[in-house]
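Colleague: sequence first, predicted model second:
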Amino acid sequence: MGTLTALSTRGTPPSGAGVSQLRTTPLVAVPAEPQGAGTVLPLPRIRGTAPTPAVAPSVPLRTVPASERGTESRPRADIAQLTGLRFVAAVWVLLLHASYVPGNVFARWTEPIAPLVAAGPLGVDLFFVLSGLVLTRSYLGRMGERPTVRGTARFLRARIARVWPLYAVVTVVFGLWCAARLVFGSDGVVTWQSPQPELGPLGWLRQLTMTQLWTSSSIEGISFVLPAWSVSAEWLAYLCFPLLVLGAWRVRSWPLPVLAVLAVAAASPVALVPVLTAGSGESGAWVWALRIGGGFTAGMLTWLVVDRLPRTPQVELWAGRLVLVVLAETVLVAYWAASAPASAAVPAADRLWFAVPMFPVLLGALCVARGRVVDWLAHPKLQHGGRISYAVYLVHFPLIEITVVAMTRFPALAPDTSLAALAVPHVLVASVVLAHYAHRWIEEPARGALTRS
């Protein structure tokens, strides 16, 4: 395994950053350097840094009275604070990936929050828990109480309409970019991954059917767009959901403390494996399966608790306080992970997973809490950000890779030049702007067409 360190072109990191080296997957070979261009190493990364959005129903929504819980035949209205949280999680991952761009500018700008930026992989796990919660909230009554083949088919069709159209567009466009690099490039590197993704007919088939991850123990070299591994993982969870929701329906009346403990326990394996395998170097194999399986199930169990909680002022008050406690603990874990010495039995990248068991608590508390954090997440701007968060996740990494390629080809854009210093903020802004239009022109029209046909 390699380490996540500053690229050779980035210079010496700012003093006082206090961020230790994080273990990552090995880097690919340095591409051949064109005449006059600066050397740019491939992008370093921590394993697992791509969020898949929690998906909400795509048909008209309404709020359901408490008396109808568990038996509602139509989807419920979104929980505003969870929608806003989706955008926060997407930006968290975006900032992590932006830190891969060569040069010293981003490191200087983000020095005070460098440990939080390095903890970006947690944004993925937050999405996984959120996805399980949202889908259980929307489909528990319809699929758990009255399971039918037709209902299952309708559910899977809705999921395909939600995630596949934009995913297919981005996969095809960036896949063609990778193919062009292979044909016209001289270094044999088509994307900054090791190993390289398969560009043959079978590779394209697996990409477009969202099954590319299922037989791999690692997320590297699996997708044309690295973050797309989580789409493949989510699709697997969707296929398993009809069976999982049957189990959730049968345990929904268990005592609330038991369900709460089970929710936290379901999210815990990804945190326990690094401890149990400390020093063996084997904690990275099949971790993605623990993350999607544990996180998704934890989200389902979390909704079973939330759905039965009384909505009293006292419950809302304590839920708001619990939100603040979990947020503080997550920040503490991020800084603790960043301070891990190189000789630590549990390295920095694995220490991050200790925050994951707190996510069911965070999301459950957010569902019923009142206060400033909830009001902020429910702001209209963040609501729109939550709606485009899936597009942000899909488009941002291709833009980053294209930027890095430009830095290797054009001397004026070499790392730490004045133009390169402008590249990072423009990539951040461009990711959000492009996501807005991708959501407006591709996601929504395609979803409407697929659900109506």
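Modeller: Received the coordinates, thanks.
Colleague: contacts and neighbour counts: CA atoms only from here.
Modeller: OK.
Colleague: element containing residue 126?
Modeller: Using DSSP states H and E, residue 126 sits in helix 122-139.
Colleague: and that helix, how far from the chain's centre?
Modeller: Helix 122-139 sits 11 Å away from the centroid of its parent chain (CA atoms, centre = their mean, to the nearest Å).
Colleague: against which helices or strands is whatever helix or strand comes next after it packed?
Modeller: Per DSSP H and E, the first helix or strand lying C-terminal to helix 122-139 is helix 149-184. Using 3 or more CA pairs under 8 Å, 6 or more residues apart in numbering; DSSP states H and E as the contact test, the elements touching helix 149-184 are helix 201-208, helix 229-251, helix 389-409, helix 444-452.
Colleague: try this one side by side with the last:
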Amino acid sequence: MSEHVTQVVEQRPEFPVLDTLRAVGALAVLTTHTTFQSGEYGRNGAVGTLLSRLDVGVAIFFVLSGFLLSRPYLARAAAGREHPSTGRYYWKRFLRIYPVYAVTVVIALALIDENRGLGVVQWFRSLLLVDIYTSPRLPQGLTQMWSLAVEAMFYLVLPLLMLAALGRGKGLRPGRVGAVLGALVAVSVWWVLSLAGVVAESSAGVPMSWLPAYLTWFAVGMALALAHVLHQSRGDAAPAPLRHLTTLAGMPGACWAVVAGLLLVAATPLAGPSFLFVASPAEALTKHVLYAVIGGLVVLTGIFTVPGSYARVMSAPALRHLGVISYSTFCIHLPVLHLVMSVTDYGLFQGHGWQIWALTLVVSLVASEVLYRVVERPGMRLGGLRPPWGRSSTSHPKSTAQTTTTR
């Protein structure tokens, strides 16, 4: 790429709206879990089905991860610079997710009655984040962690994916990146329709909860990262589809209207059952594609944000702070939900949905604030230290796009 491109592609852009969108994803996940426990899925018709589809919050998380973690690679390539330090990248990812995760595991396994009596092997499986590969179900209070296990695997393979997309040389070749993203989507579709079933025959885990099933969602985020870098590097000379994408992003109301419409489609039988029934491969793929588009549209509004009321509201400090603590909210909300159900004596599937939701939300936010201040923030400060492997940290300058948390 030219020296002009090196000057215009930002290496540390800020995306304040994405913080709030992380909070939206966490709230969606918390809501779908609390309304499941209360039985709202089955007693409220179409509304109950819509509540079950708020698991789309996971798709938002995965698209965010794909965008935030791949963009530093793409931006450096466009600027003619070498790849980020892999050792430092792994070190920061570990410090970002593991401390709060480990605390949550200890709380869930030690304090939730259903987990009493679990042996040392199960403790190690959970602490190592490998439950989805070794067991058909996760311990109580940790069932949401299947998605964190998927994220962790994506973190591990991302440097290899970016090597395939960018090569070892300096420079950005959009066609090569697009080919890799297309391959990820193809693998994901194949896995959902066929391969997961084949692997399940010889696996003790849950192959439909493994990374290959969700590569499309990460690929959408990576495609948005490529679009953002190309938009910055080419400006008015960008291809027409890219200009149309940025125009759409400038109409957040339209994006959210489409998201609402797609959620309604996802609430139909086309996307499979909403309760404890297994979807067919075709239904699973339909839901998968719908969620990919929804996640992409939601995240799009936080990338190419234009000045206006949407940007102003979604960048409000209070909302952004909810996004900052959203990873702790994601981790701790199920142990809190079990606490709420135990203390109130609300029965499983016996109603009281909004009371359960409100109590779980309030207590989770308080617990999240504590976890953020006591566990998360000290851990992230360690991220500034030189890791015990890899190149010097000076070869990998701080990138707001990368250090913005994806959970």
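Modeller: Cool, got the structure. The structure presented is a predicted model; accordingly, all values stated were derived computationally and were not measured.
Colleague: just to revisit the earlier point, now, of the helices and strands packed on helix 149-184 of structure 1, which is deepest in the fold?
Modeller: A comparison of these by mean neighbour count, using mean count of other CA atoms under 10 Å, puts helix 389-409 on top with a mean of 23.
Colleague: tell me what that one is packed against?
Modeller: Secondary-structure packing of helix 389-409 of structure 1 (3+ CA pairs under 8 Å, 6+ apart): helix 80-98, helix 149-184, helix 418-438.
Colleague: rewinding a little: so can I have CSV of the helices and strands packed on helix 149-184 of structure 1 showing distance to residue 99 of structure 1?
Modeller: What follows is those, written out as CSV (distance: least, CA to CA, whole Å):
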stretch, distance to residue 99 of structure 1
helix 201-208, 27
helix 229-251, 20
helix 389-409, 10
helix 444-452, 31
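Colleague: quick one: which of the ones you listed is nearest residue 355 of structure 1?
Modeller: helix 229-251 (19.0 Å; CA to CA).
Colleague: list the contacts for residue 252 of structure 1?
Modeller: If you count contacts by CA atoms under 8 Å, 6 or more residues apart in numbering, residue 252 of structure 1 has them with residue 304.
Colleague: check the gap between residue 362 of structure 1 and residue 270 of structure 1 for me.
Modeller: Counting by CA to CA, to the nearest Å, the gap from residue 362 of structure 1 to residue 270 of structure 1 is 17 Å.
Colleague: likewise for residue 433 of structure 1?
Modeller: Residue 433 of structure 1 is 34 Å from residue 270 of structure 1, by CA to CA.
Colleague: more crowded one of the two?
Modeller: Comparing residue 433 of structure 1 with residue 270 by other CA atoms under 10 Å, the one with more neighbours is residue 270, at 28 against 14.
Colleague: the helix or strand where the more buried one lies against structure 2, how far on average?
Modeller: Assigned by DSSP H and E, residue 270 of structure 1 belongs to helix 269-276. Superposing on structure 2 and averaging over aligned pairs (mean CA distance after the TM-score superposition for structure 1), helix 269-276 of structure 1 comes out at 6.6 Å.
Colleague: how far does the following helix or strand past that helix sit from its chain's centre?
Modeller: Following helix 269-276 of structure 1 in sequence order, the next helix or strand is helix 287-306 (DSSP H and E). How far helix 287-306 of structure 1 lies from its chain's middle: 14 Å, per CA atoms, centre = their mean.
Colleague: mean shift of helix 287-306 of structure 1 relative to structure 2?
Modeller: Helix 287-306 of structure 1 sits 2.6 Å off on average (mean CA distance after the TM-score superposition for structure 1).
Colleague: which strands or helices does that helix pack on?
Modeller: Packed next to helix 287-306 of structure 1, using 3+ CA pairs under 8 Å, 6+ apart, are helix 122-139, helix 229-251, helix 256-266, helix 269-276, helix 359-368.
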